[in-house]
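1. Provided below are the primary sequence and the corresponding predicted coordinates.
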Amino acid sequence: MTEAEITDSGPRRRGARSTSLLGAVAYATAAACLLPMLAVALAALTGGTDTIEHLAATVLPRYAATTLVLVSLVSAGTLCLGVGAAWLVTMTRFPGVRLFEIALILPLAFPAYVLAYAYTFVLDHPGIVQASLRAITGWGPRDYWFPEIRSTGGAAMMLILVLYPYVYLLARAAFLQQSATAYLAARALGSGPWAAFRKVSLPMARPAIAGGVLLAVMETIADFGTVAYFGVQTFATGIYTSWFTLADRAAAAQLALCLLGFALLLAVAERMQRGRAKYDQTGKSHAGLPPVPLHGWRAVAAWLLCALPVLLGFVLPVVILVSMGLDSEQDLLSRRYLGFLRNSLVLAGTAAVVTVCAAICVGYYRRLRPGRGSATAAYLARLGYAVPGGVIAVGLMVPFAAFDNALDAWMRATFGISTGLLLTGSIWLLVGAYMVRFLAAALGAYEGGQSMVPANMDAAARSLGQSPLATLRRVHLPILTPSLLTALLIVFVDVMKELPATLIMRPFNYDTLAVQAYRLASDERLEGAAVPSLVILAVGLLPVILICRQVRRHG
């Protein structure tokens, strides 16, 4: 062996070791994301047929029907609201259109269950609206009809108001990227603005619109706080009821398996439609669609259509929550509330760091070793976004509780020592659930930034004797700092708002702001629930502000 080969063998061995380490972490992360789904399937299949037969004869048809109705309503509502708003701000000009481009995103900061608390306070029977109606007319409780807010329709309205921005953002981006050639050709052939939009622009934007609607649907089936508070019986509420109220783990696992199957079916549909989301621009230059100036009643109608979702989805709920919070007896600076805030920040901060580190390992390993293995690991790491938090919680609690019980029994028999719940009683399993649930968002942000790093930078670093880990630390991470901060912020806020997994898996006496808001609302102490809800909303505004800046920059 020559001296040059001996000199080069050291960095080469270090590079192989660091790549192997990254691969081990990437595959372990993929396995962790797959574990809850496998555990749910195994627990459901080994739970016996008596439980599932009883569920099929009693609650399963009701859960399935209500979930499908809710999904249908939210799909139709977010489609109409998101596409209509996107078309108006993109293709027309009326007073305030630039303001609405940004304001239409603001409802995304609200968790749906917080919106539910605010509107129940105002629209329920004792609320200010019905109380004022009775005072003015002199009617009794049975003398008039008023829409019931605590219903499937009410839950759908709450979800529509907070989820339509998914469709709006994707549809707006698709409309902005369209060339004017086909649209102007349709106009030249005699089609009016509405007909040209329906026949040309809408079909070209269909893949993006379908992707936004599917995101809204997956958030709908994962929602627990809104449907539980409104008493709407879906798979999400059934899982929680079976786990806690009935203490039936087999029923919870089998309901979770049904919900998991539906969620994965939606994920496959989203993947398939995204893969076909292609069309070609035949023109030599890309000219944007010409906006149409609106005047008179058309301008007023466009203004009202854009103002209504902003008013109902952000402005009015904020006003209601602030007034509720001022009338409550909750002290945000008390030791108890500071404990809730500390718990929320610790969980969200820890989960954000762990999730982003896992995303870096998975994404960077795929760059180093492109192939079927790394691609499979990345695909499995993304599956969590399609799995509701309640399903992940059940999928992790079942195997780890069995492990804790087996270890405790062995330690008692061997050493006379009780180990208790080492894993299921700690925050680390909850952090693991958050990582599985939100890893797709962090991985998407990381890979979006990583695609901007040229491959020749890696080659240059390796030629200078840098190992893959050193290249990641000295080259990639400084360049990817904005993307990594965005990923950290997204995961942080999502964890702050997350409710079902936190309710099921949190350690004893370890409550967060979301849990406190849910508990107070469940006790009908809505004024008190407004205080933690406002804190969650304030934190949720941070990523929305980032999105607004991006929209302003590329608008």
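-> Nice, I can see it. Numbers count the residues shown, from 1 in each chain.

2. For the rest of this, base every contact and every neighbour count on C-alpha atoms.
-> Fine.

3. got the contact list for Ile479?
-> Each residue near Ile479 by CA atoms under 8 Å, 6 or more residues apart in numbering is listed here: Val453.

4. I'd like the distance between it and Gln450.
-> Separation of Ile479 from Gln450 (CA to CA, to the nearest Å) stands at 9 Å.

5. cool, and Ala267?
-> Noted for Ala267: a distance of 24 Å to Gln450, by CA to CA.

6. do the same with Leu347
-> The value you get for Leu347 to Gln450, if CA to CA is used, is 27 Å.

7. Same check on Ala375?
-> Ala375 is 15 Å from Gln450, by CA to CA.

8. Check Glu3 too.
-> When CA to CA is the yardstick, Glu3 and Gln450 sit 36 Å from each other.

9. Now do the buried residues in stretch 79-86.
-> Neighbour-count burial for stretch 79-86, counted by 16 or more other CA atoms under 10 Å, picks out 79, 81-86.

10. here comes the other one, which I'd like you to weigh against the first:
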Amino acid sequence: MLKTHDAAEHGLPVPARATAPRTKRERHGGALAAAAAIALVVVLPIAALILIALSGSGADWPHLAENVLPRSSVTTLTLLVMVAALTASIGVVGAWLVVAYDFPLRRLLAWALVLPLAVPPYLAAYAFVEFFDFTGPPQTALRALFGFETGRDYWFPDIRSTGGAAIVLSSVLYPYVYLTARVVFLMQGRNIADVARTLGARPLKVFLRILLPVARPAIVAGVSLVLMETINDIGAVEYLGVRTLTFSVYSTWLNRGSLEGAAQIATTMLALVLGLIFLEQWARRKQRFHGARSTHMKARPPRVALAGWRAWLATIAVLTPVLSGFGVPFYIFGGYVSRRLDQLLEPAILDAFLTSLATAGCTAVLTVLAALVLLNATRLSRATAVAAVVRLASTGYALPGTILGLGLLFVLTGFDNFVDGAAQRWFGTGTGLLLSGSAAAVVIACSVRFIALAEGAIRSGLEKLPPHLDQAARSLGRTPAGSAREVLLPLLRPAILTAAVLVFVDTVKELSATILLRPFGFNTLATYVYENASRGVIEDGAVAALLIILTALVPVVLLSRALMRDAEATQI
């Protein structure tokens, strides 16, 4: 029998067993490289932003350090503290009331508390200004009640203030805290509270001394999400005249024409965001202490039935946030639309609607594909480096749209200039701008920001599947790719659809990055409303605003249905 080297010398084929087996890294190199490329796309805007901030001439820095940053930083921190306090109070109290007590409309309000999630903060700001204006219902009723004739006859709080901005943002962002707190209160079961009750503790004392401290990590995590959304907002704070760091980025760039100065302010925001991320991760590390088995959840004690004025006080306490965060915007924009039905067929609104659908659709497809690539990489390799790459690729959701848009603008401009220069050297003709100032830039920005959203939704679906399902398919002769295509993907179809819907809706609502990166003549529903509000004719954007709210209601309704199923499962 010829040896391997003898067979090669005689021109005979080398036996297959003589070929060195490929390592796992070689077999799955394509998937791991794709995951690394996605992470690189997420990191590049941040790196470019820091590089631009450090490489500038520094001429604007003295002005920023003396006149802009101190005021904007104080305003931003004040706003964050007020929003944190309000959302924590509304979310925690609402969750505690619907879980622990029985009162009129409790079952309806348990899921209605989620409805404000369908209203973007900038739409809430526009609606609140119209609602609390001199001609709005509260001031009109006040004048009719006391016989006042002009605004000089009485005092009314100004919604265009830092406090007003905190109320507006809290009205639509508190569901983040409500959802996390409600889940924790449901999961704590009866054991932890029964011990305190047997010792004679009253329900309020049990809540303050037992339930609230145990739920603190989840509450802090929810508040952290609220604060990151607050930092990301530009439409609401600009309309309300609150000069936050985000507002200063736009003002420095557009009014002073200083990209370096805008980048320096954005890096200050980035440091603040990283602090919030650290806070959120610190909070999550303790969540394992209040996990509970489903059997314990079903064994939770019965709710306390409230009667008389206490019952109606609880109803009012839970109903007020719903009316504020969802009722006011729907009332304002619905009223405008009912008087301007002719706008439904306006070409500008139709064009903005189609542009929003196209942008959100492309973003949803691209983001879901990227999330599948990341999850496939973790499926094929359990290496620490791969897990770090996937985690890095999922950090885009923590970046405010302003930071992401500004950093991505530098990256795309550099890419376009590189390609244009190479084309001129090699072919004698330029390519111009390929990505900068195009719809593709908006899609890329939204995809980078919402990868974590899609990855989390699909990962949740993947974790519900039997852990050895993939290995069983491969033991029957399926390749890793075949196992994923024929077994995992069909089973993950609901999770993939959920991820696509969530990304689609968030893209329809997105404003900050779109304003920075959109080309001329490119209007989504969000930018259409923003432009009309900037001109002081919010009623002209009412149709577009209502379309955004109705579109965003889709995942909120799905989430509410899930809450009701959870309620039935846990007998609440």
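-> In hand now; what should we look at? Keep in mind that what you see is a predicted model, and the values were worked out from it rather than measured.

11. which strands and helices sit next to the strand or helix carrying Ala375 of the first structure?
-> Using DSSP states H and E, Ala375 of the first structure sits in helix 372-382. Judged by 3 or more CA pairs under 8 Å, 6 or more residues apart in numbering; DSSP states H and E, helix 372-382 of the first structure is in contact with helix 3-45, helix 335-368, helix 427-450.

12. For Tyr518 of the first structure, which of these is the nearest?
-> Among those, the nearest to Tyr518 of the first structure by CA to CA is helix 335-368 (12.7 Å).

13. what's the mean distance for that closest one versus the second structure?
-> Helix 335-368 of the first structure, aligned to the second structure and superposed, deviates on average by 0.9 Å (mean CA distance after the TM-score superposition for the first structure).

14. what range in the second structure matches that helix?
-> The aligned range for helix 335-368 of the first structure in the second structure is 347-380, by TM-score structural alignment.

15. repeat for stretch 235-249 of the first structure
-> Mapping stretch 235-249 of the first structure onto the second structure (TM-score structural alignment) gives residues 245-259.

16. so where is stretch 389-399 of the second structure in the first structure?
-> Using TM-score structural alignment, the partner range for stretch 389-399 of the second structure is residues 377-387.

17. Can you give me the buried ones in the host helix or strand of Ala406 of the first structure?
-> Taking DSSP H and E as the criterion, Ala406 of the first structure maps to helix 389-415. By 16+ other CA under 10 Å, the buried positions in helix 389-415 of the first structure come out as 389-401, 403-405, 407-409.

18. by contact count, what packs against it?
-> Using 3+ CA pairs under 8 Å, 6+ apart, helix 389-415 of the first structure sits against helix 3-45, helix 235-240, helix 249-275, helix 427-450, helix 500-505.

19. now, which of the buried residues of stretch 79-86 of the first structure lie within helices?
-> 79, 81-86 (DSSP state H).

20. and the end-to-end length of the match of stretch 389-399 of the second structure?
-> With CA to CA applied, stretch 377-387 of the first structure spans 17 Å between its terminal residues.

21. ok so, going back, mean per-residue distance, the helix holding Ala406 of the first structure versus the second structure.
-> Averaged over the aligned pairs, helix 389-415 of the first structure sits 3.0 Å from the second structure after superposition, using mean CA distance after the TM-score superposition for the first structure.

22. can you give me the angle that helix makes with helix 427-450?
-> 130 degrees (axes from the mean of the first three to the mean of the last three CA atoms, to 10 degrees).

23. the inter-axis angle of helix 389-415 of the first structure versus helix 249-275?
-> Helix 389-415 of the first structure runs at 130 degrees relative to helix 249-275, counting by the same axes, to 10 degrees.

24. residues contacting Leu208 of the second structure?
-> Applying CA under 8 Å, 6+ apart, no residues qualify as near Leu208 of the second structure.

25. On the three-state scheme, it is what?
-> helix (DSSP: H, G, I helix; E, B strand; the rest coil).

26. ok, which stretches of the stretch 101-250 of the first structure are helices?
-> Applying DSSP state H, counting those that start in this stretch to the stretch 101-250 of the first structure gives helices spanning 112-123, 128-137, 152-177, 180-188, 193-196, 202-222, 225-230, 235-240, 249-275.

27. Return the distance of the following helix or strand past the longest one from the chain's centre.
-> Scanning the chain past helix 249-275 of the first structure towards its C-terminal end, the next helix or strand to appear is strand 292-293 (assignment: DSSP H and E). Using CA atoms, centre = their mean, to the nearest Å, the distance from the centre of strand 292-293 of the first structure to the centre of the chain it belongs to is 35 Å.

28. do the same with stretch 162-173 of the second structure
-> 17 Å.

29. For the residue nearest to Ala266 of the second structure when sequence neighbours are not counted, give its distance to Pro519 of the second structure.
-> In space, not counting the residues next to it along the chain, Ala266 of the second structure is nearest to Ile403; the distance is 5.7 Å by CA to CA, 6 or more residues apart in numbering. As judged by CA to CA, Ile403 of the second structure and Pro519 of the second structure stand 18 Å apart.

30. Tell me the residue in the first structure aligned with Gly284 of the second structure.
-> For residue 284 of the second structure the amino acid is Arg, not Gly. Aligned partner of Arg284 of the second structure by TM-score structural alignment: Arg274.

31. Kindly indicate which of the buried residues of stretch 79-86 of the first structure lies nearest Ile128 of the first structure.
-> Nearest member of these to Ile128 of the first structure, counting by CA to CA, is Leu81, at 27.5 Å.

32. separation between that closest one and Trp87 of the first structure?
-> Taking CA to CA, one finds Leu81 of the first structure at 10 Å from Trp87 of the first structure.

33. Which position in the first structure pairs with Leu69 of the second structure?
-> Leu69 of the second structure maps onto Leu60 in the first structure, by TM-score structural alignment.

34. do the same with Arg478 of the second structure
-> In the first structure, the residue paired with Arg478 of the second structure is Gln466, using TM-score structural alignment.

35. Enumerate every residue touching that match.
-> Pro11 are the contacts of Gln466 of the first structure under CA under 8 Å, 6+ apart.
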